[in-house]
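Asker: can't give you the sequence, but here's the structure:
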């Protein structure tokens, strides 16, 4: 197995394969948007389920409250994520305009910044000057380097609409799982709640497995970590519903 993996890596690192891979434009990561929407959607709907169970509401109330909040909160979170990513994009654009202006007004100062940045990386003497000359000979490369090194801004362009859409879809699709048992016509409310708890736990664990698989981390550890974090939030929602049961009695 190890030899097969090493051979696959060698194949990926052949010159022609490296060139083909580097020619492809990098894509903004969507896993964070998916995980954000999925976990929050599952927690939100399970909070409705646990709160309604603690208050003694019938299944029809859980369905109405659950799906109405699922859509409304999912849209709200998608808009929030859109605005967050859009703000980052605007910050990157403003930083780019600043660096463009600085290069026009004080090119020697900007060139010295490049020099000191790469001197700190271990370059020196003629090698350092060659690096500085190469970078500063290409204006776009010059600006991109300054954005990455001085501002920590990635060269991968952000896509606010895509981020918002991924968050919304993950929120609605994954967040609907804890509500599925309540769509069943038959069965006691207690059984539906316990089945909802099981679905929420499986959902959190599956999200963790997805993260672990994408990032190359141990699957069981990643699944358990997300289950612990998501389950803690879900438990908090259950405790709130249970405590409010005594303060707001339902006839």
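Answerer: Alright, I've got the coordinates. Only a predicted model underlies this, so the values are computations on that prediction, with no experimental measurement involved. Numbering: from 1, shown residues only.
Asker: hey, let's count contacts and neighbours off CA atoms from now on
Answerer: Fine.
Asker: Which parts of the chain are helices?
Answerer: Ranges of helices within the chain are 2-12, 15-23, 31-55, 59-105, 107-120, 125-136, 139-146, 160-175, 189-215, 219-247, based on DSSP state H.
Asker: closest to residue 181 out of those?
Answerer: With CA to CA as the criterion, residue 181 lies closest to helix 189-215 of those, at 5.3 Å.
Asker: The closest one packs against which elements?
Answerer: Under the contact criterion of 3 or more CA pairs under 8 Å, 6 or more residues apart in numbering; DSSP states H and E, helix 189-215 touches helix 31-55, helix 219-247.
Asker: Quickly compare those helices and say which is most buried.
Answerer: Greatest average neighbour count among the helices and strands packed on helix 189-215 goes to helix 31-55 (a mean of 24), per mean count of other CA atoms under 10 Å.
Asker: report the angle between the axes of that one and helix 160-175?
Answerer: The directions of helix 31-55 and helix 160-175 differ by 40 degrees, with axes from the mean of the first three to the mean of the last three CA atoms, to 10 degrees as the criterion.
Asker: ok so, going back, may I see the helices of the chain organised as TSV, with distance to residue 154 added?
Answerer: Shown next, in TSV, are the helices of the chain (distance: least, CA to CA, whole Å):
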stretch	distance to residue 154
helix 2-12	24
helix 15-23	16
helix 31-55	15
helix 59-105	9
helix 107-120	17
helix 125-136	17
helix 139-146	9
helix 160-175	15
helix 189-215	19
helix 219-247	26
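Asker: dropping in the other structure now:
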């Protein structure tokens, strides 16, 4: 009979979520806040319901494309930097492996190993995968945290569209004279839920996450509403 101690020790970590979670939370938050703020600003300027609806749809489409393009470009820049650094390490390993061994051993000494053990560890790791050892321990590049531009772009665009769809549905369903109160109340509820969900997925406190996201969303909503009211009164 296999005992509990002999079973493989399995741990679940949240670092493998960092890439997509950051992009998804940013996209959904931006989708809710920017679309709701646009609608609030236009509605506060006494625009027609048709104009408000068009604004919400245009904000969803334009925002999703902007998020995808911006995320892809920024994350691809990170990927390009990682590729360049890895190529430099590959050349240095080929031309001066002894110096690279000393460099890796010095890293392990700084982490607490004695010099002889550090040299032995560096030697064994480089014999197994020299480039992988330097990528992880010298450059800080890992398979979990490495840049994935397409994944980040799709996560941002999809989550933005999902977030923007919520205020769009409010525009479609809310009575005309109650549009702004419904929009503001529902937006704060959406943001609080998003903040709590993101915090739970990341292992943080749900109340803190909810309050943080809701505060900044409410600030953006209030400022845009104020600007719309100002320009609407001036027309």
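Answerer: All right, it came through fine. In this text, all values refer to a predicted model and were calculated from it rather than measured experimentally.
Asker: still on that earlier bit, go through the helices of structure 1 and name the closest to residue 183 of structure 1.
Answerer: Between residue 183 of structure 1 and those, the shortest gap by CA to CA is with helix 59-105, which sits at 7.3 Å.
Asker: against structure 2, where does that closest one fall?
Answerer: Under TM-score structural alignment, the counterpart of helix 59-105 of structure 1 in structure 2 spans residues 49-95.
Asker: What of stretch 174-182 of structure 1?
Answerer: Under TM-score structural alignment, the counterpart of stretch 174-182 of structure 1 in structure 2 spans residues 163-171.
Asker: Need the residues that contact that stretch.
Answerer: 27-36, 52-53, 56-57, 59-60, 179, 182-183, 186-187, 190 (CA atoms under 8 Å, 6 or more residues apart in numbering).
Asker: Kindly report the same for stretch 161-170 of structure 1.
Answerer: Contacts for stretch 161-170 of structure 1 (CA under 8 Å, 6+ apart): 30, 33-38, 41, 74-75, 77-82, 85.
Asker: now swap in stretch 224-239 of structure 1 and tell me
Answerer: 39, 43, 46, 47, 50, 51, 54, 201, 204, 205, 207, 208.
Asker: Can you check which part of structure 2 that stretch sits on?
Answerer: Stretch 224-239 of structure 1 corresponds to residues 211-226 in structure 2, going by TM-score structural alignment.
Asker: Now find how far off-centre that stretch is within its chain.
Answerer: Taking CA atoms, centre = their mean, to the nearest Å, one finds the center of stretch 211-226 of structure 2 at 20 Å from the center of the full chain.
Asker: Compare it with structure 1 and give me the mean distance after superposition.
Answerer: Taking mean CA distance after the TM-score superposition for structure 1, the mean distance separating stretch 211-226 of structure 2 from the aligned residues in structure 1 is 1.8 Å.
Asker: cool, and stretch 56-73 of structure 2?
Answerer: Mean deviation of stretch 56-73 of structure 2 from its aligned counterpart in structure 1 after superposition (mean CA distance after the TM-score superposition for structure 1): 1.1 Å.
Asker: What residues sit buried inside that stretch?
Answerer: Buried residues in stretch 56-73 of structure 2, counted by 16 or more other CA atoms under 10 Å: 56-57, 59-60, 63-73.
Asker: now stretch 70-87 of structure 2
Answerer: 70, 71, 72, 73, 75, 76, 78, 79, 82, 86.
Asker: okay but the fourth one is in contact with residue 149, surely?
Answerer: Read that as residue 73 of structure 2. Yes. The pair residue 73 of structure 2 / residue 149 is scored as a contact, 7.4 Å apart, by CA atoms under 8 Å.
Asker: Redo the helices and strands packed on helix 189-215 of structure 1 as a markdown table? Include distance to residue 102 of structure 1.
Answerer: Below are these laid out as a markdown table (distance: least, CA to CA, whole Å):
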| stretch | distance to residue 102 of structure 1 |
| --- | --- |
| helix 31-55 | 34 |
| helix 219-247 | 45 |
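Asker: Out of the ones you listed, flag the one nearest residue 7 of structure 1.
Answerer: helix 219-247 (23.6 Å).
Asker: Give me the distance from the closest one to the chain's centre.
Answerer: Computed by CA atoms, centre = their mean, the chain-centroid distance of helix 219-247 of structure 1 equals 20 Å.
Asker: again with stretch 111-120 of structure 2
Answerer: Distance, stretch centre to chain centre, for stretch 111-120 of structure 2: 37 Å (CA atoms, centre = their mean).
Asker: And for it, what's in contact with it?
Answerer: The contact list for stretch 111-120 of structure 2 (CA under 8 Å, 6+ apart) reads 101, 102, 105, 106, 108, 109.
Asker: Now for these: which two are most distant?
Answerer: 101 and 109 (12.4 Å).
Asker: which of the two has more neighbours?
Answerer: Taking neighbours as other CA atoms under 10 Å, residue 101 of structure 2 and residue 109 compare with residue 101 leading, 21 against 16.
Asker: Quick check, that one in contact with residue 122.
Answerer: Yes. Counting by CA under 8 Å, residue 122 is a contact partner of residue 101 of structure 2 at 6.2 Å.
Asker: any idea how far the residue mapped onto residue 35 of structure 2 from structure 1 lies from residue 165 of structure 1?
Answerer: Superposed on structure 1 with TM-score structural alignment, residue 35 of structure 2 falls opposite residue 45. Distance of residue 45 of structure 1 to residue 165 of structure 1, given as CA to CA, to the nearest Å: 19 Å.
Asker: what's residue 53 of structure 2 in contact with, if anything?
Answerer: Contacts of residue 53 of structure 2 by CA under 8 Å, 6+ apart are 39, 168, 171, 172.
Asker: roughly how far apart are the closest residue to the last one other than its chain neighbours and residue 38 of structure 2?
Answerer: What it means is residue 172 of structure 2. Nearest residue to residue 172 of structure 2, sequence neighbours excluded (CA to CA, 6 or more residues apart in numbering): residue 53, at 7.4 Å. Relative to residue 38 of structure 2, residue 53 of structure 2 is positioned 10 Å away (CA to CA).
Asker: How about residue 17 of structure 2?
Answerer: Applying CA to CA to residue 17 of structure 2 and residue 38 of structure 2 gives a distance of 31 Å.
Asker: One more: residue 70 of structure 2?
Answerer: From residue 70 of structure 2 to residue 38 of structure 2 the distance is 20 Å (CA to CA).
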